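Colleague: Test case, fold it:
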Amino acid sequence: MKSTKGFTLVELVIVIVILGVIVIGVSNFTGYGIQVYTDNTAIERTLAQSRFSIERMTRDIRSAVPNSIRISGGGRCLELIPMSNAGSYIEAPFFPTTANSMHVFSSSVPLVGEFVSIGARSDAELYLSQAGASARFEVLSVANASADVFELEIGSPGAFISESDRNRYYMFERAITYCVLNNGELMLYQNYAWQNASTPSEGALGQGILMSENIINVDVFAARESSLVGAALVVLQPEFEVLGESFRYNHQVQVVNAP
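Modeller: Have a look, this model is predicted:
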């Protein structure tokens, strides 16, 4: 009779060891690949968030109403008033003369409920609530006086504090604030009531919108005051950290509008 041949115990052990080594190698390779993918995803997400935030803030800063830039919290927060419309005014009341209406040129119909500003020389004139003489008034009604000329009703007789050297007016809705929280999140706050304080509390700003994460520095915002002939310059310098590595922006943005 022929004897049946099979694996010896030694051969079986060798096969098991070889298979074990192969499995471990494949597992390590797969784990390394997954880790690389996870790391790359985290880096790409942080880069995308940072670019989006910089682009959004740049757009808002460039269209800001003159002298509406406010930096607070040691550089953590940036408040500004985005412009919705602008043009030249024909006539408007200036202190000490008062009136309840003004006439402006505009290629589009001004919106009731927005605010109109002329000649603001400081952020205090724009943000502080003042009776009588002010740098901003709410538009209560709009009438089309003639082609591209509109009459804006601004309520009880009032007056703008200063004239514009360029006969410019600006229209806007509300201020917005970008603020970096202690946890490194950059939040956007909007649709909140006017804040007289230069450093409003987070509770007064309402619910924020998350713009980006992983910011590790405090001095995120800096600004140079505008003058009668030059616009303000805002520096965006957030530093982001991801996987133990950090990168920092140094992006300068000029406010296009001038008083």
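Colleague: use CA for all of it now, contacts and neighbours both
Modeller: Fine.
Colleague: Roughly how far does Ile24 sit from Val149?
Modeller: 79 Å (CA to CA, to the nearest Å).
Colleague: More neighbours: those two, which one.
Modeller: A side-by-side neighbour count of Ile24 and Val149, using other CA atoms under 10 Å, places Val149 first with 19 against 12.
Colleague: Sequence B follows; please return its structure for comparison with A:
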Amino acid sequence: MSSRGFTLVEMVLTLIVGSILVLGIAGFVELGTKGYADSVDRQRIQTQAQFVLEKLSREFRHAVPNSFSDSGNCLSFYPIVYSGFYAVEGNDIRFLIGNSNVTPPLANGLSLVINPSRQQDLVNDSFDVSGLTNGAGYFAVLNQAASLESNSINRRHYIFNANGRVEYCFTAGRISRNGVQVADSVSAASFNYLEPTLQRGGLVHIKLTFTQNDESSHYQQDVQVLNVP
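Modeller: From the prediction side, this is the model:
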């Protein structure tokens, strides 16, 4: 029984078919790899968007009511340090803090505000409570009641850090908090504060657009400020 090898034509055909198969497999692998990379990028953007929205929502909800100021691509506000109730006795403002972990004296830089209607009220119409103690069972701002611009219907007060204003800004494709980046790949963003009405408290409308590899994802969320003056 005689044996024979490949002819030249058969060898050429084998090489051609093999090359086609290799190219096909390589193309398939490339598509799969690209698809996986795209899905990873997509997941990263979604995770980042969820993180940013959750962070913004948590901070906005627990801000001093009416302490918001929006200007172009930035939104600023003052976080609540303490809150509680007050009463006017003569020309004194006596107040309690609804936090059992407060250790007098109160820290430096803290101010008390009652019934603010805008951010400027926290600057012009607040009372310095740094160093106050509650030896009589309550804290007291002495001889200042006549300076109250208005009273809270619910007799609520808010204490904030006068130097602790928080500002979120959108610039150059990034969202920053007091200059520290919290998100990138942002192609558009806006923060709008809507003042409270009789039916609801203050509302912050957030719109974010994240873009990567020519693919954009749009996010919108309304955050209600939980506290009322």
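Colleague: Tell me the first helix or strand C-terminal of the strand or helix carrying Ile18 of the first structure.
Modeller: Secondary structure assignment for Ile18 of the first structure, by DSSP states H and E: helix 9-62. Heading C-terminal from helix 9-62 of the first structure, the first helix or strand you meet, by DSSP H and E, is strand 70-72.
Colleague: Now do that next one: everything it contacts.
Modeller: Under the criterion CA atoms under 8 Å, 6 or more residues apart in numbering, residues 77-80, 123, 198-199, 221-223 lie in contact with strand 70-72 of the first structure.
Colleague: tell me, what residue is most central in the second structure?
Modeller: Among the residues of the second structure, the one closest to the centroid is Leu56, at 1.7 Å (CA atoms, centre = their mean).
Colleague: Counterpart of it over in the first structure?
Modeller: The equivalent of Leu56 of the second structure in the first structure is Met57 (alignment by TM-score structural alignment).
Colleague: ok, its match to Arg51 of the first structure distance?
Modeller: From Met57 of the first structure to Arg51 of the first structure the distance is 10 Å (CA to CA).
Colleague: what does Pro110 of the first structure give?
Modeller: For Pro110 of the first structure, the distance to Arg51 of the first structure - CA to CA - is 33 Å.
Colleague: quick one, which of these two is more surrounded?
Modeller: Between Pro110 of the first structure and Arg51, counted using other CA under 10 Å, Pro110 has the larger neighbour count: 25 against 14.
Colleague: which non-adjacent residue is nearest that one?
Modeller: In space, and not counting its chain neighbours, Pro110 of the first structure is closest to Val142: 6.9 Å by CA to CA, 6 or more residues apart in numbering.
Colleague: check contacts around the one you found.
Modeller: 110-112, 150-153 are the contacts of Val142 of the first structure under CA under 8 Å, 6+ apart.
Colleague: A helix includes it, no?
Modeller: No - per DSSP: H, G, I helix; E, B strand; the rest coil, Val142 of the first structure lies outside any helix segment and is strand.
Colleague: Distance check, Glu79 of the first structure against Ala175 of the first structure.
Modeller: Between Glu79 of the first structure and Ala175 of the first structure the distance is 7 Å, computed by CA to CA.
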